[in-house]
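Colleague: sequence first, then the predicted structure:
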Amino acid sequence: MTLAIPPGLFTARTWRLPVASPARIHDAALGGTDNYVLDREALAALEDAAPGFTELLRATRAWHVRVVRHLAGRGIDQFLDLAAGLPRARENTHQVAQRYNRDAKVVYTNTNPLLLSYARALLDDNDATHIVHGDHLDPHRLLDSEQLCSALDLRRPVAVLMTRGVHHELDDHRLSAALAGYRALLAPGSVLALSSWAEPAADRGLPRIIEQIWHTHAGQRVRCRPVPELQRLFDGYDLLDPGLTPVQDWWPDGPRLHPAEMAMRLGYGGVGITA
């Protein structure tokens, strides 16, 4: 896999500063270098308001890696990573999946031209990994695209990964319809892995603060959903153990060494499979 990036790809002009970017905020939290001062300032504001917010983003990514590892280990060899965001130098979906199942094929989707260009620069020598421009909330069009159909065999199970963007989707009807579309269009045995920021029943104040700070710094709305609403997104799927849980509790790699900070209770994730 090449890590060569086209000269001049990252500039303040292409990133449309001074608005912080969700992709770059995540990159900053994960210790990446593709972020700017304003992204780190946004992350710091979120961390100040919700201690542990940086760790929440890291824990969600670690959960994503564990999910891919688990699914590849149980024989899933096709992955559709929706709204995938900025790729990293290591521990991307294709790297994890192909480490545990060398036959694994991965398709990343995004609608952001810059992120697509960056991803293609990183993946130009991986024949089992593809980048597709497409709206993850329009499964009929996405799954009907020639590029995706040439990369994945839709007659066989596919793992759909929606592990970063659910809290960015404000329209419940469109989100539910999209998930129902994937369930109906994909082969039996297909998988949905989904994570989101949640609204604990005992603390509705913290989610509102995070929503406001995110909007102030990134110019985009997010929504922390109550856990029962997240549970309903898995309608038609059989949840794998341990169910819909805080991301750090979904088959952790080891015992927790420190008490969970405030923001950690907001991240939930689950994995469901179709009959």
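Modeller: It's in. Residues are numbered from 1 along each chain as shown.
Colleague: going by C-alpha atoms from here, please, whenever you check contacts or count neighbours.
Modeller: Will do.
Colleague: for this protein, which segments count as strands?
Modeller: Ranges of strands in the chain, per DSSP state E, are 78-81, 105-110, 129-133, 159-162, 191-199, 225-226, 238-239, 245-246, 267-273.
Colleague: what angle do strand 267-273 and the fifth one make with each other?
Modeller: Which is strand 191-199. Using axes from the mean of the first three to the mean of the last three CA atoms, to 10 degrees, the inter-axis angle of strand 191-199 relative to strand 267-273 is 160 degrees.
Colleague: try the second one
Modeller: Orientation of strand 105-110 against strand 267-273 (the same axes, to 10 degrees) gives an angle of 130 degrees.
Colleague: presented hereafter is structure B, for comparison with structure A:
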Amino acid sequence: MTLAVDPDVWSDHWWDQDVASPARIRDAALRGHDNYATDRAALRDLDEAAPGFTDLLRAARAWHVRVVRHLATRGVDQFLDLAAGLPTAQDNTHQTAQRENPDAKVIYTDTDSLVLSYERALLDDNDNTAVVRADHLEPWHLLGHETVSTAFDLTRPVAVLLTTGVQHEPDDARLSAALAGYRALLPPGSVLALSCWAEPTGAGVTPRAIERTWESRCHRPVRCRTETGVERLFAGFDLLDPGLVRLQDWWPDGPALRAPRPAQRLAVGGVGMKRS
């Protein structure tokens, strides 16, 4: 079965090279090729504002991969990757999940025209992968989308992955309402994997410089929450071990080979399960 493609996904192939893009900044940090000088300059500014910021973005991607692998090995076979960003050369969600289970189904969502155009490649040779243009803060619309309802059995557990976009949603009420919507609409056993830039618990690094630099470079809001604020986003989900922790501490693949740089303390992540 080939999953349907949203018919208007590819209608607008425009992007602004003069303003840094969040997706392209991450691509630059991950040593991708789909970024411009503006994005690389923004990344340098962010590294200057918070030493190790590039490492933070890489740690976030590595955490995402570990989460998908962890869930796939435990039988989860439906993954909804929200605000997915640009695909990477390897270890995208569908590649990671389908290494464990070739029948695992993955749907990527985004609203960024550049991201959507690049995600098209994921559909060319993978019958169990699809991409949908949708606002991830509108779960009722997204889960009712024909592509989603065709691909997924929504009576069975779904993994909702929100691993890059939380810090770009400054409105707690709207974000919390969206997450409550996913929780209400999905069956028990579904999980929420969420990470966010967070205020550090100790001294030595401040998120304010990141927020100012990001907004000046990308013209997009960004907000570092407190750890307590991030934990509140899991309302109605039971956090699985090891709980809400720094990304590099969530079931690492091995011992750290070097001490984390200051900016790597500016993100936390966790996975919560809907029990009933």
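Modeller: Right, received. Where do you want to start? This one's a predicted model, so the numbers in the text were calculated from it and none came from an experiment.
Colleague: coming back round to it: can I get the strands of the first structure in TSV including mean neighbour count and distance to residue 23 of the first structure?
Modeller: Converted to TSV, these look like this (neighbours: other CA atoms under 10 Å; distance: least, CA to CA, whole Å):
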stretch	mean neighbour count	distance to residue 23 of the first structure
strand 78-81	25	15
strand 105-110	24	11
strand 129-133	20	16
strand 159-162	23	15
strand 191-199	25	15
strand 225-226	18	21
strand 238-239	17	28
strand 245-246	20	22
strand 267-273	24	17
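Colleague: format those as TSV; extra columns: distance to residue 176 of the first structure.
Modeller: Shown next, in TSV, are the strands of the first structure (distance: least, CA to CA, whole Å):
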stretch	distance to residue 176 of the first structure
strand 78-81	18
strand 105-110	19
strand 129-133	21
strand 159-162	13
strand 191-199	12
strand 225-226	13
strand 238-239	16
strand 245-246	20
strand 267-273	15
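Colleague: all helices of the first structure, in order?
Modeller: Secondary structure of the first structure (DSSP state H): helices located at 22-29, 37-49, 53-73, 93-100, 113-122, 139-143, 146-151, 172-185, 205-218, 227-232.
Colleague: to residue 247 of the first structure, which of those lies closest?
Modeller: Checking the helices of the first structure against residue 247 of the first structure by CA to CA gives helix 53-73 as the closest, at 5.9 Å.
Colleague: report the aligned residue range of the second structure for the closest one.
Modeller: Mapped onto the second structure using TM-score structural alignment, helix 53-73 of the first structure spans residues 53-73.
Colleague: after superposition, how close is the matching stretch to the first structure?
Modeller: Superposing on the first structure and averaging over aligned pairs (mean CA distance after the TM-score superposition for the first structure), stretch 53-73 of the second structure comes out at 0.3 Å.
Colleague: quick one on the thing from earlier: quick check: which of the strands of the first structure is nearest to residue 232 of the first structure?
Modeller: Taking CA to CA, strand 225-226 is the member of the strands of the first structure nearest to residue 232 of the first structure, at 10.4 Å.
Colleague: what does that closest one rub up against?
Modeller: 167, 196-201 (CA atoms under 8 Å, 6 or more residues apart in numbering).
Colleague: biggest separation within these, which pair?
Modeller: Across those, the longest distance by CA to CA is 16.9 Å; it joins 167 and 201.
Colleague: more neighbours: which of those two?
Modeller: Set side by side, residue 167 of the first structure and residue 201 show more neighbours around residue 167, with 17 against 9, by other CA atoms under 10 Å.
Colleague: show the contacting residues for that one.
Modeller: 196-197, 222-225.
Colleague: just the closest of those residues to residue 54 of the first structure, please.
Modeller: Nearest to residue 54 of the first structure among the contacts of residue 167 of the first structure, with distances taken as CA to CA, is residue 197, at 13.0 Å.
Colleague: from residue 71 of the first structure, how far out is the closest one?
Modeller: 23 Å (CA to CA, to the nearest Å).
Colleague: likewise residue 16 of the first structure?
Modeller: Residue 16 of the first structure is 37 Å from residue 71 of the first structure, by CA to CA.
Colleague: who has more neighbours out of those two?
Modeller: Using other CA under 10 Å, the more surrounded residue of residue 16 of the first structure and residue 71 is residue 71, with 20 against 10.
Colleague: cheers, nothing more for now.
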